[in-house]
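S.K.: give the three-dimensional model of this entry:
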Amino acid sequence: MIDVLVVDDDVRVARVHTAYVAKVAGFRVVAQAHSAAGALAGVSERSVDLILLDQCLPDGTGLAVVQELRRLGHQTDVIMVTAARDVATVQAAMRHGALQYLVKPFTFAGMRTKLEAYARLRRTVERGGEAEQAEVDRMFGALSAAAAPALPKGHSAATAEVIRQVLMKAREPLSAQEIAVQAGMSRQTAQRYLKLLERSGRARLTLRYGETGRPEHRYAWAANP
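M.R.: Below you'll find the model as predicted:
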């Protein structure tokens, strides 16, 4: 179970974020805080794996909290969750070690995407050992995966998610037929969603030429769409 500290100056917003986290399998909120001091105390008083951290706090900033945590030797992971969207703040968050930056307002789906990506990253890191280039690319791209685009009428978000999971787990580009088999659907259905993901930049299309000279379309998840 991944233990989460929710930090937001607005008590009502903190409650909403807590409810979102509770709906994602494998996560639980162990505490809430509404100030910089409260955030630091929350990490000191209990074991916390991940902080969902607001930038604008009544007694300081989220970035100052991250800096102080690092100074004190805490390596707790941080995802900034804030309405601050100026480039300087985003860059500073990256420099100070925030894993991701989620801009308010957002939906539950936006939060879930970030948390599930974080969980995948933790599993990869916990396995340890050495990583091939494809695995390194997945690690660096895991938290930058954007939420799925709005789907055209007649498309299912659940089906698109199944195909996304197949692509993200693949160690090399796959054909539409290979993806269809792994996803448990027809090739025609897989092809339709793959074209949609490719057009939106979420999937990357490559061509592989066989003995017949006719190119085979192969797809891979785009780490940074």
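S.K.: for the rest of this, base every contact and every neighbour count on C-alpha atoms.
M.R.: Noted.
S.K.: three-state assignment of residue 151?
M.R.: Assigned with DSSP: H, G, I helix; E, B strand; the rest coil, residue 151 falls in the coil class.
S.K.: that one: neighbour count?
M.R.: 13 (other CA atoms under 10 Å).
S.K.: can you give me the helices in the protein?
M.R.: For the chain, helices defined by DSSP state H occupy the ranges 11-22, 36-45, 62-71, 87-95, 108-127, 133-141, 157-169, 176-183, 187-199.
S.K.: and the longest one, how far out from the chain middle?
M.R.: Averaging C-alpha coordinates over helix 108-127 and over its chain gives two centres that are 5 Å apart (CA atoms, centre = their mean, to the nearest Å).
S.K.: one more, please, to line up against the first structure:
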Amino acid sequence: MNVLIIEDDLRIAEINRRFVEKVPGYQVIGIAADGLQAKEQLEVLQPDLVLLDIFFPDMNGLELLRYIKEHHRTTDVIMITASKEVETVQDALRSGVFDFIVKPLVFERFQKTLVRFQDYRQKVDRLKKERGPIGQEEIDGLIHSAGEKKESYLPKGIDTLTLEKITAVISQEHVGLTAEAVGRQIGVSRSTARRYLEFLVSKEEVIADLSYGDVGRPERVYRGR
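M.R.: Predicted coordinates for the structure are as follows:
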């Protein structure tokens, strides 16, 4: 899968590039920082997938999304943006975006989307080769591949959104944070943060240790692997 990144912050574009290329079957073939570069590279490179921000000095990403859907119908788009307005999400979905991911980008969440996209494209390619009408079962398979899958494996009391927020905080921490400190950063209680952190420890995605201060009992601290 050939990917074009359209992002005016080159530091974030580089992070996105590294994340893309950690997923088997994907390669980044270009990075565009503004609307002019984006349209030029879309025309020349004909990517399978575009990772698109919304905020640019010279354009709105939603306008470019509609341009892509009109002029590059074989290219799909995943929005990766700091925008969280309901109207923006609704507009993006109506315009045909494959997924909408809020910054900061969490690799595990992003990876699931790329795996879904690859599955969707493979099914489309197979059905095209068969060159016949497709039935409800095949249509359902495409819709389910393109649609958001619920994380049914998560235990009771653990929801995807909070887990992603805590994972994002702790993945940037190499010294160690207490559950209270993590809770303050994302706006949840100490006990809630600890429940999620212990879940991540059980999945071997976070390391837990004890910090011994000058007085009082030792505190349990967490850091990313």
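S.K.: TM-score for these two?
M.R.: Scored against TM-score structural alignment, normalised by the length of the first structure, the superposed chains reach a TM-score of 0.61; 151 aligned residues with a CA RMSD of 2.0 Å.
S.K.: if we can go back for a sec, as CSV, the helices of the first structure with mean neighbour count would be great.
M.R.: Formatted as CSV, the helices of the first structure follow (neighbours: other CA atoms under 10 Å):
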stretch, mean neighbour count
helix 11-22, 16
helix 36-45, 17
helix 62-71, 18
helix 87-95, 14
helix 108-127, 15
helix 133-141, 15
helix 157-169, 16
helix 176-183, 18
helix 187-199, 17
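S.K.: in a markdown table: those helices, plus distance to residue 4 of the first structure.
M.R.: Below are those laid out as a markdown table (distance: least, CA to CA, whole Å):
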| stretch | distance to residue 4 of the first structure |
| --- | --- |
| helix 11-22 | 8 |
| helix 36-45 | 10 |
| helix 62-71 | 15 |
| helix 87-95 | 19 |
| helix 108-127 | 10 |
| helix 133-141 | 21 |
| helix 157-169 | 24 |
| helix 176-183 | 32 |
| helix 187-199 | 32 |
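S.K.: what's the neighbour count on residue 209 of the first structure?
M.R.: Residue 209 of the first structure is flanked by 10 other residues according to other CA under 10 Å.
S.K.: can you find the partner of it in the second structure?
M.R.: Alignment note (TM-score structural alignment): residue 209 of the first structure has no counterpart in the second structure.
S.K.: not counting its neighbours along the chain, what's nearest residue 209 of the first structure?
M.R.: By the measure of CA to CA, 6 or more residues apart in numbering, the closest residue to residue 209 of the first structure outside its immediate chain neighbours is residue 215, 4.4 Å from it.
S.K.: is it true that the one you found touches residue 207?
M.R.: Yes: Residue 215 of the first structure is in contact with residue 207 according to CA atoms under 8 Å; the separation is 5.6 Å.
S.K.: ok, back up a step: for residue 205 of the first structure, see how far away the residue nearest to residue 209 of the first structure is.
M.R.: Computed with CA to CA, to the nearest Å, the distance linking residue 215 of the first structure and residue 205 of the first structure is 12 Å.
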